[in-house]
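In: Pasting the sequence and the predicted coordinates here, then a few questions.
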Amino acid sequence: MKISVRCAEETIRYAQLLSSLLTSGDIILLNGDLGAGKTTFTKGLAAGLGITKNVKSPTFNLVKEYRDGQLPLFHMDLYRLEGVGAGDLGLEEYFNQSGVSVLEWSQFVAEDIPSAHLVINLEKDDEHDDWRKIEFVASGQRYEQLVSEFAELIK
């Protein structure tokens, strides 16, 4: 499923709508170039979950935990792991907790990610700086159902 957005506020709004369908243990992989809107999308997820803390990219910490919402949100920026991999970071501990895991730059730890997950590809528009194309790709029955429910929600 693909959608187009014309500003960061729209990206946030769609992420908030998606967050209403998330459950404990969900894993979301955010893909896109630098500046494509991965952290903006995460801000929307956090807002939809009732998280009031300011969400920033956890580039220097790798993981930021937000526990003040309806579900904990584990925001991971794995950019610094390019060519290194996850090693013994214990990412599976986050995947097994009662929260939502959001991974930016997940391709650098692909071997450590469970096969069932939701991929969200964010792509900049060549002609308009603020426009984005957002694609939702489900892996596994849970996420196929999630994308189906989300498509109904945004009609």
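Out: Thanks, I have the structure now.
In: C-alpha only now, for contacts and for neighbours.
Out: Fine.
In: can you pull out the helices in the protein?
Out: Ranges of helices in the chain, per DSSP state H, are 8-19, 38-48, 91-95, 141-153.
In: what about versus this one:
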Amino acid sequence: MKTIDLKTAADTRLLGLQFGQQLPAGTVLLLQGDLGSGKTAFVQALGEGLGIEDSIESPTFTLINEYLDGRVPLYHFDLYRLELHQTATLYPEIYWEGIEVEPGICAIEWAERLAYKPESYLEICLSYQATGRKVEIRAIGAAVIPNLEFRT
């Protein structure tokens, strides 16, 4: 596990940017944290790091946004409005296994609402601290945490 203090919004953006520059296709990011903890800001910077020029918005009502013009595709899920039993009907494995879509990076906000998880993923937990935000990153299965440059 890796823990990083994110003292400013720029730190959250830097984290997402570094992920976008380094992650390979097939990576799944399960994002957790309260409202306003930085999940969407992280994904926006992730997209920037992938070279995506489109505006990245949280797909709260559409549930999944696909961005195909970056270094690798980005599939952005937002499960906030769903209950656990409803998330299975999205068939998220189509995206994280690259079954019917080009392999890319799956970034899933409110991942604790997933009915099931892939074998390998990076769990990213964002939380508030008195001095800003904190992120805890865990690699599950064969997933690998990218090399991050942060002064903590």
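Out: Cool, the structure landed. No experiment lies behind these values; they were computed from the predicted model shown.
In: right, so the helices of the first structure: which one is the most enclosed?
Out: Highest mean neighbour count among the helices of the first structure (mean count of other CA atoms under 10 Å): helix 38-48, with a mean of 25.
In: mind listing what the residue sitting nearest the centre point of the second structure touches?
Out: Taking CA atoms, centre = their mean, the centroid of the second structure lies closest to Ala107, which sits 3.2 Å from it. Applying CA atoms under 8 Å, 6 or more residues apart in numbering, we find Ala107 of the second structure in contact with 28-31, 43, 74-77.
In: May I ask which two of the residues you listed are separated the most?
Out: Leu31 and Leu74 (14.3 Å; CA to CA).
In: Neighbour count for these two, which is higher?
Out: A direct count of neighbours by other CA atoms under 10 Å for Leu31 of the second structure and Leu74 places Leu74 higher, at 27 against 24.
In: how near is that one to Lys7 of the second structure?
Out: Separation of Leu74 of the second structure from Lys7 of the second structure (CA to CA, to the nearest Å): 26 Å.
In: just Leu23 of the second structure next, same as before
Out: Distance, Leu23 of the second structure to Lys7 of the second structure, using CA to CA: 24 Å.
In: Then Ala88 of the second structure?
Out: Shown here: Ala88 of the second structure relative to Lys7 of the second structure, a distance of 36 Å by CA to CA.
In: Please enumerate the strands of the first structure.
Out: In the first structure, the strands defined using DSSP state E lie at 2-5, 27-31, 63-66, 73-77, 100-104, 117-124, 132-139.
In: any chance of the ones you listed in CSV, with distance to Asn54 of the first structure too?
Out: Shown next, in CSV, are the strands of the first structure (distance: least, CA to CA, whole Å):
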stretch, distance to Asn54 of the first structure
strand 2-5, 23
strand 27-31, 19
strand 63-66, 9
strand 73-77, 12
strand 100-104, 16
strand 117-124, 21
strand 132-139, 23
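In: closest one to Ala46 of the first structure among those?
Out: The closest of the strands of the first structure to Ala46 of the first structure is strand 73-77. By CA to CA, the value is 7.0 Å.
In: And that closest one, what does it pack against?
Out: Helices and strands touching strand 73-77 of the first structure, by 3 or more CA pairs under 8 Å, 6 or more residues apart in numbering; DSSP states H and E, are strand 63-66, strand 100-104.
In: Comparing those, which comes out most buried?
Out: strand 100-104 (a mean of 25).
In: OK, contacts around Pro73 of the second structure?
Out: Applying CA under 8 Å, 6+ apart, we find Pro73 of the second structure in contact with 25, 66-67, 102-105.
In: should've said Pro146 of the second structure
Out: Contacts of Pro146 of the second structure by CA under 8 Å, 6+ apart are 18-19, 22-23.
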